[in-house]
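Novice: would you be able to build a 3D model of this:
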Amino acid sequence: MKIDTICIIDDDPICVYGTKILLNRNSFFGSDILVYEDGYEALVNLTSLSKTEEGFPDVIFLDLNMPVMDGWGFLDEFVKLPLKKKPHIFVVSSLFGPKEVKKGKSYGIIDDFISKPLVESKLASIFERVMGKSENIID
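Specialist: Here you go, the predicted structure:
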């Protein structure tokens, strides 16, 4: 599997910037990085992309705490989209615990929870997992 498009849904410009640098420094994926500052903006744009599935992300990095529509609100609506191919969704957040992990599992589409900041070793583990080489992500 080739990873062509990655989507970052996060309102923290420093985290977005750091994630983009990590992605651009590595050869794990193609060249497209979509960035949305809140769940609503992401939902509107991804819904549009889902109609043709052209340019639809293979991987989504989703923050939980954002203005307008948080990560939970995004997930509530995203699971309703009639997608042929589901993206790998990783919650990347500074605050989560067992309660959030349990809630996340109820959606059935979250691959894992990752603590911010995303670092190179975690990114490598994510891509190994997505490409089927490994089953576990080490935090």
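Novice: make it CA atoms for all contacts and neighbour counts henceforth
Specialist: Noted.
Novice: run through the helices of the protein in chain order.
Specialist: In the chain, the helices defined using DSSP state H lie at 13-25, 39-50, 71-78, 98-105, 120-130.
Novice: please name every helix or strand in contact with the longest one.
Specialist: If I follow you right, that is helix 13-25. strand 29-36 (3 or more CA pairs under 8 Å, 6 or more residues apart in numbering; DSSP states H and E).
Novice: between the strand it packs on and helix 13-25, how many degrees?
Specialist: Counting by axes from the mean of the first three to the mean of the last three CA atoms, to 10 degrees, strand 29-36 lies at 170 degrees to helix 13-25.
Novice: pull out the buried positions in strand 29-36.
Specialist: Along strand 29-36, these residues count as buried under the neighbour rule (16 or more other CA atoms under 10 Å): Phe29, Ile33, Leu34, Val35, Tyr36.
Novice: which other helices and strands contact that strand?
Specialist: So strand 29-36, by 3+ CA pairs under 8 Å, 6+ apart, packs with strand 3-9, helix 13-25.
Novice: mind running it again at 10 Å?
Specialist: strand 3-9, helix 13-25, helix 39-50, strand 59-62 (3 or more CA pairs under 10 Å, 6 or more residues apart in numbering; DSSP states H and E).
Novice: between the helices of the chain, which one is closest to Asn65.
Specialist: Proximity to Asn65 (CA to CA) singles out helix 71-78 among those, at 6.4 Å.
Novice: one more, so I can put them side by side:
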Amino acid sequence: MVNNVLLVDDNRATNFIHEKFIAKSGKAKEVNCFMAGQRALEYLEQTNNFPELIFLDINMPTMDAWEFLERYRSIANKEQAKLFLLTTSISPQDEAKKKDFPEVEEMLYKPLDVKIFNHIVTKYFPAPTT
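Specialist: Next comes the predicted model:
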């Protein structure tokens, strides 16, 4: 279970679908969606409930994922977040750029679904053993 998930994608329908799949998984308490990287960065700088998972679309119009990531590096609480890039097609250029950003866990194809989200939560947030 994760407390807070952040979705950053300029496509309203994609955010809506991802939010529904995450809710259906039952593994996230809160989901916040932003259609612009700048607004998401402002949220991250001000929130007291920093997300544990961030899903970031690579290709957005005013601020792409790479510019977002450059600015994300200056945010104080970022160490606790697992960051994933989302794309409809993984290009060799994006794979090469990803290597410059060790804070990115994985690059995934859109759309997310319940199975992929559950896999991520299980892999990166394992349940504590008793």
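Novice: care to give me the TM-score?
Specialist: Superposed pair, TM-score by TM-score structural alignment, normalised by the length of structure 2: 0.89. Supporting alignment: 127 aligned residues with a CA RMSD of 1.6 Å.
Novice: hey, which of the helices and strands packed on strand 29-36 of structure 1 is tucked in deepest?
Specialist: Comparing those by mean neighbour count (mean count of other CA atoms under 10 Å), strand 59-62 comes out on top with a mean of 24.
Novice: tell me which residues are up against that strand.
Specialist: When contacts are defined by CA atoms under 10 Å, 6 or more residues apart in numbering, strand 59-62 of structure 1 is touched by residues 3-10, 16, 19, 33-36, 38-39, 42, 70-72, 74-75, 86-93, 110-111, 113-114, 118, 126-127, 130.
Novice: cool, and stretch 73-86 of structure 1?
Specialist: Contacts for stretch 73-86 of structure 1 (CA under 10 Å, 6+ apart): 9, 38-44, 46-47, 50-53, 56-59, 62, 64, 66, 69, 72, 89, 104, 107-110.
Novice: repeat that for stretch 116-131 of structure 1.
Specialist: If you take CA under 10 Å, 6+ apart as the criterion, stretch 116-131 of structure 1 is touched by 1-3, 14-16, 18-19, 21-23, 25-26, 28-29, 58-59, 61, 63, 87-95, 111-112, 114-115, 132-139.
Novice: picking up where we left off before, closest one to Glu100 of structure 1 among the helices and strands packed on strand 29-36 of structure 1?
Specialist: Nearest of those to Glu100 of structure 1, taken as CA to CA: strand 59-62 at 13.3 Å.
Novice: count of neighbours near the aligned partner of Leu83 of structure 2 in structure 1?
Specialist: Superposed on structure 1 with TM-score structural alignment, Leu83 of structure 2 falls opposite Ile89. The tally of other residues near Ile89 of structure 1 (other CA atoms under 10 Å) stands at 20.
Novice: same question, the one 5 residues further on
Specialist: The burial metric for Ser94 of structure 1, expressed as a neighbour count using other CA under 10 Å, is 13.
Novice: next one: Pro61 of structure 2
Specialist: Neighbours of Pro61 of structure 2 under the rule other CA under 10 Å: 12.
Novice: how close does it get to Glu19 of structure 2?
Specialist: Computed as CA to CA, to the nearest Å, the Pro61 of structure 2 to Glu19 of structure 2 distance reads 21 Å.
Novice: with Phe50 of structure 2 instead?
Specialist: With distances taken as CA to CA, Phe50 of structure 2 is found 17 Å from Glu19 of structure 2.
Novice: nearest residue to the middle of structure 2?
Specialist: What sits nearest the mean C-alpha location of structure 2, by CA atoms, centre = their mean, is Phe55, with 1.5 Å.
Novice: what's the match for it in structure 1?
Specialist: Per TM-score structural alignment, Phe55 of structure 2 is aligned with Phe61.
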